[in-house]
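# quick one: sequence plus predicted model below, questions after.
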Amino acid sequence: MAWTYLIIAGLFEVVWAYFMKQSAGFTRLWPSVATLGFMGVSFALLSVAMRSLPMGTAYTVWTGIGAVGAFVVGAVFLQEHVNLWRVVAAGLIIAGIVLMRLAPGQ
């Protein structure tokens, strides 16, 4: 169950990153409120996952999901630049997440 909480926490990280972008540096009220709300949920789920997962694993996977998810959301919804190097970098992050999951001692 900890991995489920961790994955959901990572997805909420993507959501709060998107709303942070929409908040224009916390100058727009509702995107700012959404950022803080989704951030709270993400941190809470991460903390629940850390009850049974090693901190290094949980934090690495959480940030990796957030990083790759933010890259995808930026490319798809915000028309941010995509090139081969950025896609390879995202692929390496995904590979790291998979290796963390497969590593013994989880």
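Right, received. Where do you want to start?

# please count neighbours and contacts with C-alpha atoms only from this point.
Will do.

# Tyr5 contacts Leu46, correct?
Yes: counting by Cα atoms under 8 Å, Tyr5 does reach Leu46; the two are 6.9 Å apart.

# putting a second one here so we can go through both:
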Amino acid sequence: MAWALVICAGLLETGFAVCLKLSNGFSRLWPTVAFCLFALGSFGLLTLSLRRLPVGSAYAVWTGIGAAGTAAYGMIWLGESSSALKLLSITLVVAGVVGLQISGSAH
């Protein structure tokens, strides 16, 4: 259950990073509001997961999901550049997240 919270928190981190970009320096109201909601939800779920998980593993998975998700979102929906190296790097981040999760780091 705690890992599910971390995964959801990581997905919300993707949301707050994208909304941060769309807020244009907090000058657009609705993306700024969405950023605040996504950030609150993400940090809240991460905080709950830390009751049961080691901070290092949980934080690494949280940031890995957020980084990979944000990069993928940017390439798919925001027209950011993509390359074989960028896709390989995202794959390696995801592989690291999976490795941490199955490494027996959970109590």
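Perfect, thanks for sending it. Please read these numbers as outputs of a predicted model, since none were measured by experiment.

# tell me how far the longest helix along the first structure lies from the chain's centre.
Using DSSP state H, we find that the single longest helix of the first structure is helix 55-77. Put simply, helix 55-77 of the first structure sits 3 Å off its chain's centre (Cα atoms, centre = their mean, to the nearest Å).

# buried sites along that helix?
By 16 or more other Cα atoms under 10 Å, the buried positions in helix 55-77 of the first structure come out as 57-59, 61-74.

# thinking again about what came up before, between Tyr5 and Leu46 of the first structure, who's got more neighbours?
Leu46 (25 against 18; other Cα atoms under 10 Å).

# may I ask which helix or strand encompasses that one?
According to DSSP states H and E, Leu46 of the first structure maps onto helix 29-49.

# against the second structure, where does that helix fall?
The aligned range for helix 29-49 of the first structure in the second structure is 29-49, by TM-score structural alignment.

# what comes into contact with the matching stretch?
With contact meaning Cα atoms under 8 Å, 6 or more residues apart in numbering, stretch 29-49 of the second structure is reached by 2-3, 5-6, 8-13, 15-17, 19-20, 22-23, 26, 58-59, 62.

# for stretch 59-74 of the first structure, same thing?
By Cα under 8 Å, 6+ apart, the list of residues contacting stretch 59-74 of the first structure reads 6-7, 9-11, 13-14, 17-18, 46, 80, 90, 93-94, 97, 100.

# roughly how far apart are the most centrally placed residue in the first structure and Ile7 of the first structure?
Nearest residue to the geometric centre of the first structure (Cα atoms, centre = their mean): Gly66, 1.7 Å. As judged by Cα to Cα, to the nearest Å, Gly66 of the first structure and Ile7 of the first structure stand 10 Å apart.
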